[in-house]
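Undergrad: Requesting a structural model of the entry that follows:
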Amino acid sequence: MTIYGDYSRARIGWFFGLSGWQLGTLTVAVLPVAVAVSRSAWASAGLFLVLWALLAVVVAVPVRGRSVTGWLAATLATAAGGLMGWTRFRARATRGAVRDPAQADLPGVLTSIEVHEGPPYGPTYRRVALVQNHAARTWALTAAVVHPGLGLAEASERDGYGRGLSQLLDVQVKTELVSEVILQVRTVPEDGAERADWMARHRQPGAPAAARVINDTLAATLTAASVRTESFVTIVVPESRLSKVAKEYGGGVSGRARALHAVAAETESHLRAAVGASSVEWLTSAELATACRTGFAPGDRASLVEALAAHAAGDQVNTEVPWSMAGPSGADPAPRHYSHDAWNSVSSTLKLPVKGAAIGALAPILSTQQDGERRALMVCYPIVPAGQAARRSTNSEFAADLGEELNARARRKVSTRSRDEVDKVRRIESKLARGNSLTEPYAVATVTVPKTVSAAEAGRRLDAAIRRCGFAPMRLDLAQDVSFAATVVPLGVSLTRRSG
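TA: Here you go, the predicted structure:
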């Protein structure tokens, strides 16, 4: 089994693990201490030394992934937003203020989302939904993907899937359009809606009573033990890149749609061939709205299935979810969880293990532990352009060489972890020189439970599942709403926060 561990920190510290700006700040801040010592002003030197130590803690010591200044800024911003009422969301439908049912009414970072219905695409002439994010200046397409999974796959087959994913990312670099490839998987306990509809349509009035009892028992037992999985792949293209290519197709939304269709076709071919997907369906606006609604309210899926069954039987039933009602009726972010409708969600990011990981190692995260619980996992692959990747690799290698030289002159013993980081940097540079692409992947997991269940307990179960996979969890405090949108809602939202 192949273990993947050739990943490195984005920046290698020049000296004692410090980056350039951190080392410069601390060096300048220590000058008053040196001046006071040269003048034998020991009291002033002691005071300046205490202030320098406090500055070092603020600048150089991370606390759960953020610096002290980062936590202070995030806490003040969250408190100010809560006091001003900016973080509370109430849907326009709850106030009777809906003017256009096709206009999306979504909370938080999804407020700037606009969904366009594209021109016919593919042999079935599906009108694929185009997701425009005005705040991030990006466009996105989302596909529902069916994959056979890795549970029964041999080691060679898993390695083939890994190479296929690498080829997919290499192709996205060469297109010079896609900035992110986002993979999302949602698992929720089976509600039995499809089976109940099938039994209602096929059960005969004169069937034996014993057969009825057996079927009902099987339905109850299998439904309780089954899990439904939904997988989505989203490609994100910045407006700055897309606008240039869209001019060749006539410009406007139609031109952008045709340019995105070309990227979608190329992505679909690699998903089916190299990655092994058995089905790839690019979602229409109605299907995407349904996916968003079931993301915010997992319990609504059964009623939507019943509506589809009634419509297929000839009843006049509306089976589509308007975008004005695709979001929650109300949402309130809290520091450690996200509250939406009758549900609470808790999100944690995954820290890559030093020893590496194998394909399929994240499977236990998606295993639900309680009735009504839903698990979701998002893996985002930000695509780094070839020129930028080469510059980063060169800078990282230069920083590694400089750090080794400074440590040698200071006669400081280098730790094994530091030597491993330097070796990884050089291996990455070697792979880039041979034509491989560079990406900065990250993963976020989310658990959603009804409000009758403790959100803190659900978060602890999620963290325990992450640790069972060999990863280290880190709760995304003060960013639970953004994490939920990126993990559960397939609209191309990510945590990189890069504009086009």
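
Undergrad: going forward, measure contacts between C-alpha atoms and count neighbours the same way
TA: Will do.

Undergrad: Can you classify Pro382 as helix, strand or coil?
TA: strand (DSSP: H, G, I helix; E, B strand; the rest coil).

Undergrad: Quick check: it touching Glu440?
TA: Yes: contact criterion Cα atoms under 8 Å: Pro382 and Glu440 qualify, at 5.7 Å.

Undergrad: quick one: which of these two has more around it?
TA: The residue with more neighbours, out of Pro382 and Glu440, is Pro382; 20 against 15, by other Cα atoms under 10 Å.

Undergrad: ok, the more buried one - contacts?
TA: 179-181, 439-441 (Cα atoms under 8 Å, 6 or more residues apart in numbering).

Undergrad: What of Glu180?
TA: 235-237, 380-383.

Undergrad: Can you say which of the residues you listed are buried?
TA: 235-237, 380-383 (16 or more other Cα atoms under 10 Å).

Undergrad: quick check, nearest of those residues to Thr267?
TA: Ile235 (8.6 Å; Cα to Cα).

Undergrad: quick one: that closest one from Leu183, how far?
TA: Here the criterion is Cα to Cα, to the nearest Å. By it, Ile235 lies 9 Å from Leu183.

Undergrad: Spatially central residue for the chain, please.
TA: Nearest to the mean C-alpha position of the chain, by Cα atoms, centre = their mean, lies Met378 at 3.8 Å.

Undergrad: Before we compare anything, build this one as well:
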Amino acid sequence: MALVFDDYSRDRIGWFFGLNGWQLATLVTTSLPVFFAVRSGLWLTAAALSGGWLLVLLVTVVPVRGRPATGWLIASLSYLVGTVAGWTQFRARASVGRAGVMEAPDLPGVLHGIEVHDGPPRGASLSRAAIVQDHAARTWAVTAAVVHPGLGFVDAEERAHQANGLGGLLDLASHTELIDEVLFTVRTVPDDGAERDLWMLRHRRADGPPLARAVNDDLRQALTQASVRTEAWVTVVVPETRMARAARQCGGGLDGRARVLYGLMGEVEAQLRAGMAMNEVSWLTSPQLALACRTGFAPGDRAGVVAALAERDQADAARAAGSSGAPGAAGGSGGSDRDGSGAPRIAADVPWALAGPAGAEATTRHYTHDAWSSISATITLPDSGAVMGALAPVLTPSEPGERRSFMVAYPILRQATADRQSATREWSADLGEELRAKAGVKMRARQRTEATRARGLDGKFARGHSMTRPYAVCTVTVPSTARVEEFGRRLDASVRRAGFAPLRLDLSQDLGFAASSVPLGVSLSRRGDA
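TA: All right, here's what the predicted structure looks like:
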């Protein structure tokens, strides 16, 4: 038996025949000139104004591809202004010879306000977690690379246990009164064969049998084309408005905020390992986060970075062996790129000034970054419910060289805000039901279900549960030489095959890509990211 999650309801329930407050106020206000014209006997004017009011009714009430027509109008005007002003195009400073400080991020669009700090040393390894500060959204975030065994071969009991673990994580985030959002980002990347090439280079013998060499070469070619690699991250986001007071109590400044985040990291990691059965949880350092950011924009760059990291490890080993030899081996010229051991100094880490694309452009239907193009879409929850692990088809590439990624966001509402919204929803459901009854309008099955779920929220809050507005964004990335629109249609087909409905993020493709492919704490639910 599959575990189905269907205990959710609409974010807002229209209390006046499905209309919410602002829609009703708009229609009432725009209808007043019609009544004034009728009262004055100006029938032609009243007819003309009635036509205008019907147009307002269509724009206000009827959605266009899942969005209000007013939202489309505002987005179109904003995109037009941005295109004329040149804001939709990005050119990295390093690409024009003005890189500046290599530790300063140079990222496009909504990532422009990102600054990455090194936290204090923590743990036995004294590693420094990367602390992401978003000046535009006024948030702080930390990201962990996680490894999960998957849900493909687990039974219903284990799926229920992990689902309860996810609910426990969200309840924990709500009870801290600090965490604003928990983001899960997953990327299914075509295998570049970098690790296998290194293994073959280290273990292949020059005098080995020719047959073994041929078999390994054939396996390398076949496995590289057919294999994919999954990368997953968990990002915890804390807004400055919630962080400020707790940070002052911990000493203030960056160190105070780092102490607060380190405490939250320990709580979240314990829940990830115990409740959600994560095998590994590793909080990323600044170089590791920069690599995740760079491979998000350019998936093909990972093989070169992996090779450079392997060469650096070999150089470090040679340097350690040289330093343990003769005393004179430690000496060397200060201006040379080699030390006394003869091992070269290799800069394998990706500097933040080069972590973004050399150039990017946000078009209406897709997003172009370096030699790659991406299409993003949101995923709406179905009325019938979502099966645990149903998003797996979304991550399955349709062709070699294609990358799939998605981000599932869980914005956490404060307890006071959630309780107030729960009371408002229950009142709206009761009022809407009474109005339909008095008007003799029969309630549809979907409306009765929404009203029942709205009334049941109060009991969940009484038991200590939290309220969240989950949503997901998925992205397909292919080389710019491929037909990106065709791969976008395949992504939509995968979403529908998983049981969901896709909605293209037209006019906001750059934001959708940044949220779903780059684990820096960007989401669609904060005003600072819009």
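
Undergrad: re earlier: mind putting the contacts of Pro382 of the first structure into CSV with distance to Gly314 of the first structure and secondary structure?
TA: Listed next are these as CSV, based on distance: Cα to Cα, whole Å; DSSP: H, G, I helix; E, B strand; the rest coil:
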residue, distance to Gly314 of the first structure, secondary structure
Ser179, 44, coil
Glu180, 42, strand
Val181, 40, strand
Thr439, 50, strand
Glu440, 50, coil
Pro441, 47, coil
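
Undergrad: The longest helix along the second structure maps to which residues in the first structure?
TA: When the second structure is parsed with DSSP state H, its longest helix is helix 415-439. Following TM-score structural alignment, the aligned partner range for helix 415-439 of the second structure in the first structure is 386-410.

Undergrad: Contacts made by the matching stretch with the rest, please.
TA: Contact with stretch 386-410 of the first structure is made by 10-16, 173, 413-414, 422, 425-426, 428-429, 432, 437-438, as judged by Cα under 8 Å, 6+ apart.

Undergrad: Mind doing that once more with 6 Å?
TA: Stretch 386-410 of the first structure is contacted by residues 14-15, 422, 429 when judged by Cα atoms under 6 Å, 6 or more residues apart in numbering.

Undergrad: go on, stretch 295-313 of the first structure?
TA: Against stretch 295-313 of the first structure from outside (Cα under 6 Å, 6+ apart): 193, 294, 317, 319, 328, 488-489.

Undergrad: now swap in stretch 126-133 of the second structure and tell me
TA: Stretch 126-133 of the second structure has contacts (Cα under 6 Å, 6+ apart) with 114-121, 139-142, 284-286.

Undergrad: Ok, stretch 450-465 of the second structure next?
TA: Residues contacting stretch 450-465 of the second structure (Cα under 6 Å, 6+ apart): 9, 171, 425-426, 429.

Undergrad: repeat that with 10 Å
TA: For stretch 450-465 of the second structure, the external contacting residues (Cα atoms under 10 Å, 6 or more residues apart in numbering) are 6-13, 167-168, 170-172, 174-175, 383, 415, 418-419, 421-430, 432-433, 445-448, 466-467.

Undergrad: counterpart of it in the first structure, which residues?
TA: With TM-score structural alignment as the criterion, stretch 450-465 of the second structure aligns to 421-436.

Undergrad: Mind listing what's buried along the matching stretch?
TA: 421-426, 428-429, 432, 436.

Undergrad: Reformat the contacts of stretch 386-410 of the first structure into JSON lines and put distance to Leu304 of the first structure next to each item.
TA: Compiled in JSON lines, the contacts of stretch 386-410 of the first structure are given as follows (distance: Cα to Cα, whole Å):
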{"residue": "Trp14", "distance to Leu304 of the first structure": "57"}
{"residue": "Phe15", "distance to Leu304 of the first structure": "58"}
{"residue": "Val422", "distance to Leu304 of the first structure": "54"}
{"residue": "Glu429", "distance to Leu304 of the first structure": "51"}
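
Undergrad: Rebuild these as JSON lines, extending it with secondary structure.
TA: Formatted as JSON lines, these follow (three-state DSSP):
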{"residue": "Trp14", "secondary structure": "coil"}
{"residue": "Phe15", "secondary structure": "strand"}
{"residue": "Val422", "secondary structure": "helix"}
{"residue": "Glu429", "secondary structure": "helix"}
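
Undergrad: Identify the farthest-apart pair in those residues.
TA: Phe15 and Glu429 (20.8 Å).

Undergrad: Let me know the secondary structure of Val59 of the second structure.
TA: Taking three-state DSSP, the label given to Val59 of the second structure is helix.

Undergrad: Please name the residues that touch the closest residue to it other than its chain neighbours.
TA: The shortest distance from Val59 of the second structure to any non-neighbouring residue, by Cα to Cα, 6 or more residues apart in numbering, is to Ala69 (5.1 Å). Applying Cα under 10 Å, 6+ apart, we find Ala69 of the second structure in contact with 56, 58-63, 75.

Undergrad: And for Arg65 of the second structure?
TA: 72, 503-504.

Undergrad: cutoff 7 Å now
TA: If a contact means Cα atoms under 7 Å, 6 or more residues apart in numbering, then Arg65 of the second structure has no contacts.

Undergrad: Ala144 of the first structure belongs to a strand?
TA: Yes: assessed with three-state DSSP, Ala144 of the first structure lies in a strand.

Undergrad: Hmm, it is touching Trp282, no?
TA: Yes: the pair Ala144 of the first structure / Trp282 is scored as a contact, 6.3 Å apart, by Cα atoms under 7 Å.

Undergrad: Tell me which of these two has more neighbours.
TA: Between Ala144 of the first structure and Trp282, counted using other Cα under 10 Å, the more crowded position is Trp282 (25 against 20).

Undergrad: Without its sequence neighbours, what residue ends up closest to the more buried one?
TA: Per Cα to Cα, 6+ apart, closest to Trp282 of the first structure is Ala143, 4.0 Å.

Undergrad: Which single strand of the second structure contains the most residues?
TA: strand 228-239 (DSSP state E).

Undergrad: Relative to the first structure, what is the average displacement of the helix or strand following it?
TA: Following strand 228-239 of the second structure in sequence order, the next helix or strand is helix 240-249 (DSSP states H and E). Superposing on the first structure and averaging over aligned pairs (mean Cα distance after the TM-score superposition for the first structure), helix 240-249 of the second structure comes out at 1.1 Å.

Undergrad: Thanks again, I'm all set now.
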